[in-house]
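Colleague: mind looking at a prediction? Sequence and model below.
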Amino acid sequence: MDTPNDLMREEERRNVSENHDWSKLYPDLLRSILESLNSIDFHRAKTVCSDWYSIWKTCVKRPLCPWRIIYGKDSLMLFNPGEDKIYKGTNVGLSNDSYFMAGSGNWLLMVDSHLDFYIFNLLTYKIIDLPSMESSIRGGNVRFERNREHGSSEWGHFVDPCRKDYVGKDIIICRRSAVLWIDERTGDYVVAWIFNNHYLFSYKKGDDSWWNWNDHLNMESLSLSVLDLAYRNSKLYLYTTKGHIKIVDFSGNNPIEVIEKNPYWEHPFRYFTKEGENICKTRMAILKSGEVLIILSVLKLRTKRKLLFYIFKMNLESNIWERVESIGDDEMLIFGHGVTIRAPVQDVGDGIKSGSIYFARDDFQLRPIYYPAFSNCGVFDLATSIIKWLKEDSFNNRFVETQWFVPLFD
């Protein structure tokens, strides 16, 4: 039982805590405290107040490197290879029936079994809800009809005057193709996603509803479908059937298609496979310069079954797509994320460096005979064409899926 003296001391501590303005700590003291925190708490600290953020910007920055999201049976963990540390219990706020669609820094675009989208911050647990797909959709006569039956694998249907498309987990997850961009400083964001290679939907912060782009982009009249998409510098890039690339400019109040200044539209990408090659997936990525890359994950079936990535960039002078061996001296790439990212300034191990592609096993759609039993992901070195498979011993094989992301600590 607490004595009267114990209670008095506790009351004194409470009064000191309530009366002290923690935002007014001496800068050197606060900087020392911030720099002693682990990476996740270090990032969270900048959101406390403007004074803390000002001091946070002067701290010694942590090495920038890709982290891994480890999906366990009942939990989500983050692994930071720079610290060789696992952070557990980081799925606070995620619903049990949510599925990953796209990522941007610390943020994930998620969708649940009601086809409700939201954006989730892995480090601060902040959630941004997006409009319901059942609400009015601008641009074209299409609507989403939700299935009200509880527990059904059928989420609903997209309906327009000419067709009715089933919506469910098997289509949303297996054919996942979406993009998320978010500016942590301003809070601006853009979301776009493809359904069944037919519908293209987008939402920009401040819009009153989702946009449907099918009629605006004249896709059906051109017999085109959208296969992949990427977003950078306020532009949405769409990789379509027949190798064409469309561009939509989101910098204004209303998005508009870029036509005259799109160098890629009349020069589609073509690649003819060689004997013994199997193209697993084709993805698009945008360099810092705004140039478009086409990346192929390739399984070579002859001799020793080798896994490779081919990268192509269009020569803007000759308008010819050329295979390249580099993505820049200070850039690296997470396959499927749509943009290159700044490479770490120092070697943090596990092959994490510039000129590398980070991938998960599903990016090759591999059967077990093609990958080591101990790994779910790897790093491809463009200079040597060598894959470093990453061991997962520290997770005790409890994970079911691995995914890469790069925290935004800038």
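Modeller: Alright, I've got the coordinates.
Colleague: going forward, measure contacts and count neighbours with C-alpha atoms only.
Modeller: OK.
Colleague: shouldn't residue 51 be within a strand?
Modeller: No: counting by DSSP: H, G, I helix; E, B strand; the rest coil, residue 51 is located in no strand; its state is helix.
Colleague: that one - how many residues pack around it?
Modeller: 15 (other CA atoms under 10 Å).
Colleague: same check on residue 358?
Modeller: So residue 358, with other CA under 10 Å, has 23 neighbours.
Colleague: so it touches residue 335, yeah?
Modeller: Yes: counting by CA atoms under 8 Å, residue 358 does reach residue 335; the two are 6.0 Å apart.
Colleague: where's the residue nearest the centre of the chain, which helix or strand?
Modeller: Of all residues in the chain, the one closest to the mean position by CA atoms, centre = their mean is residue 103, 2.0 Å from it. Using DSSP states H and E, residue 103 sits in strand 99-104.
Colleague: other SSEs contacting that strand?
Modeller: Here strand 99-104 touches strand 107-111, strand 178-182, going by 3 or more CA pairs under 8 Å, 6 or more residues apart in numbering; DSSP states H and E.
Colleague: for the last one, packing partners?
Modeller: Here strand 178-182 touches strand 99-104, strand 107-111, strand 189-195, strand 226-232, going by 3+ CA pairs under 8 Å, 6+ apart.
Colleague: want to throw these into TSV with distance to residue 320?
Modeller: As requested, these are exported to TSV (distance: least, CA to CA, whole Å):
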stretch	distance to residue 320
strand 99-104	30
strand 107-111	35
strand 189-195	28
strand 226-232	21
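Colleague: between those, which gets nearest to residue 241?
Modeller: Residue 241 lies closest to strand 226-232 among the helices and strands packed on strand 178-182, at 6.5 Å (CA to CA).
Colleague: how about residues contacting the closest one?
Modeller: When contacts are defined by CA atoms under 8 Å, 6 or more residues apart in numbering, strand 226-232 is touched by residues 177-181, 194, 197-198, 200, 236-241, 283-286, 290, 337-339.
Colleague: re the thing from before, chain center to the strand holding residue 103: distance?
Modeller: 5 Å (CA atoms, centre = their mean, to the nearest Å).
Colleague: check what contacts it and list those residues.
Modeller: Taking CA under 8 Å, 6+ apart as the rule, strand 99-104 contacts 108-112, 173, 176-182, 337, 405-406.
Colleague: cutoff 7 Å now
Modeller: When contacts are defined by CA atoms under 7 Å, 6 or more residues apart in numbering, strand 99-104 is touched by residues 108, 109, 110, 111, 112, 176, 177, 178, 179, 180, 181, 182.
Colleague: got another one to weigh against that:
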Amino acid sequence: MNSPDQHRSLKLTIPQSSRSPGLMLFPRDGGCVLYDPIEGNIQTNLGDFPGCRFLANSGNWLLVLDSGSNLYIIDVFSKETIPLPSLEDDGKEYVVLWLFDLPGHSYMSFCKNGDSHYTDIPLVFDDYAFHKYDSSIAVTSSGEVLLVESDPRSRTWFRLYKKDPDVEDPDHACHTVTEVHSLGGEALLLDLGFTVPANKALGIKPDSIYFTRHFRPCHCSPRDLDICVYNLATQSLHRYHNLNKMDLMDARWFLPGN
């Protein structure tokens, strides 16, 4: 579905949750298991999905490509399955994002419901900074589009950018985005591509980035799993080293109940 040069992500209504983020783990020998990062143990086996590739998820729902190249979404708990593209627009709010990444010709485009056209953000950075880092796109709970950059090796830092509202002519501007240093007290689930309100009681930490792979939209080269929570305020990283003993093919953060 994706190419090394073109990334696409569909962001539906931002879900709310009454529980802390969980992890769905995908061992190489097949299946899907639910892991509780707070308790530090596997909760349950969610079943086997032979010959399937998991492309994305929104809460409990997984976007799946099976061995017959059929595309569908499935609730891993109830096993309810909806074939695609037979979905109908139910009028909910949405944001569609594109990240086109080629040296010398990179831009991010987005379109919200009600818009008649895409808004383009040409990505023009200093030569020493761009195309050397991993890039992803995300949407805040208020519908603001974010560009997320990070160190591709050790993931020791993250940088967040949004469209610069003061740029009048983006096609001829030196900088079309401006850096932001906070998520406004929210948390970013990078695997899902959106932010959620922080909640101390639920273990959802403010100004934190939950991720398992940073460069998930494009599989142009093998990337090891790196299950972490990065805190923007303290610039510190928490890794779940106890999961290294499992032979995992993939893992994804999700919000239970959505």
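Modeller: Now that the structure is in, tell me what you want to look at. Every value quoted in this text rests on a predicted model; they were computed, and no experiment measured them.
Colleague: returning to what we had before: what residue of structure 2 matches up with the residue nearest to the centre of structure 1?
Modeller: Alignment note (TM-score structural alignment): residue 103 of structure 1 maps to residue 57 of structure 2.
Colleague: just checking, residue 162 of structure 2 touches residue 177?
Modeller: Yes: the pair residue 162 of structure 2 / residue 177 is scored as a contact, 5.4 Å apart, by CA atoms under 7 Å.
Colleague: more neighbours: which of the two?
Modeller: residue 177 (23 against 16).
Colleague: ok, that one - contacts?
Modeller: 161, 162, 163, 164.
Colleague: residue 382 of structure 1 against residue 354, yeah?
Modeller: No: if you go by CA under 7 Å, residue 382 of structure 1 and residue 354 don't touch, sitting 9.3 Å apart.
Colleague: show the subsequent helix or strand relative to the helix or strand containing residue 11 of structure 1.
Modeller: Using DSSP H and E, residue 11 of structure 1 falls within helix 4-19. Using DSSP H and E, the helix or strand that directly follows helix 4-19 of structure 1 along the chain is helix 27-35.
Colleague: tell me, that following helix lands on which residues of structure 2?
Modeller: So helix 27-35 of structure 1 is aligned with nothing, judged by TM-score structural alignment.
Colleague: counterpart of residue 205 of structure 2 over in structure 1?
Modeller: Here residue 205 of structure 2 is matched to residue 353 in structure 1, going by TM-score structural alignment.
Colleague: then residue 149 of structure 2?
Modeller: So, by TM-score structural alignment, residue 149 of structure 2 is matched to residue 296.
Colleague: its match touches residue 312, doesn't it?
Modeller: No: at 8.5 Å, residue 296 of structure 1 does not count as touching residue 312 under the criterion of CA under 7 Å.
Colleague: I'd like the secondary structure assignment at residue 68 of structure 2, please.
Modeller: Applying three-state DSSP: residue 68 of structure 2 is coil.
Colleague: correction: residue 248 of structure 1
Modeller: Going by three-state DSSP: residue 248 of structure 1 is strand.
Colleague: my read: it touches residue 235, true?
Modeller: Yes: with contact defined as CA under 7 Å, residue 248 of structure 1 reaches residue 235; the gap is 5.6 Å.
Colleague: quick one: residue 72 of structure 2 from residue 61 of structure 2, how far?
Modeller: The gap separating residue 72 of structure 2 from residue 61 of structure 2 is 10 Å, by CA to CA, to the nearest Å.
Colleague: who has more neighbours out of these two?
Modeller: Taking other CA under 10 Å, residue 72 of structure 2 and residue 61 do not tie; residue 61 has more neighbours (21 against 18).
Colleague: what's the burial count for the counterpart of residue 87 of structure 2 in structure 1?
Modeller: Residue 87 of structure 2 maps onto residue 205 in structure 1, with residues paired by TM-score structural alignment. By other CA under 10 Å, the residues close to residue 205 of structure 1 number 13.
Colleague: pretty sure residue 205 of structure 1 is touching residue 191, no?
Modeller: No: between residue 205 of structure 1 and residue 191 there is no contact under CA under 7 Å: 8.7 Å.
Colleague: roughly how far apart are residue 380 of structure 1 and residue 119 of structure 1?
Modeller: Residue 380 of structure 1 sits 29 Å away from residue 119 of structure 1, going by CA to CA.
Colleague: the more surrounded of those two?
Modeller: Neighbours per residue, other CA under 10 Å: of residue 380 of structure 1 and residue 119, the larger number sits with residue 119, 26 against 22.
Colleague: chain neighbours aside, what residue packs nearest to the alignment partner in structure 2 of the more buried one?
Modeller: Residue pairing (TM-score structural alignment): residue 119 of structure 1 is matched to residue 73 of structure 2. Excluding the flanking residues, the one nearest residue 73 of structure 2 by CA to CA, 6 or more residues apart in numbering is residue 63, at 4.5 Å.
Colleague: contacts only, for the one you found.
Modeller: Residue 63 of structure 2 neighbours (CA under 7 Å, 6+ apart): 54, 55, 56, 57, 72, 73, 74.
Colleague: same check for these, but in structure 1.
Modeller: Retained in structure 1 (both residues aligned by TM-score structural alignment, their matches' CA atoms under 7 Å) from those: 54, 55, 56, 57, 72, 73, 74.
Colleague: ok, how many other residues are close to the first one?
Modeller: As a burial measure, residue 54 of structure 2 scores 16 neighbours (other CA under 10 Å).
Colleague: and what of the third one?
Modeller: The criterion is other CA under 10 Å. On that basis, residue 56 of structure 2 has 19 neighbouring residues.
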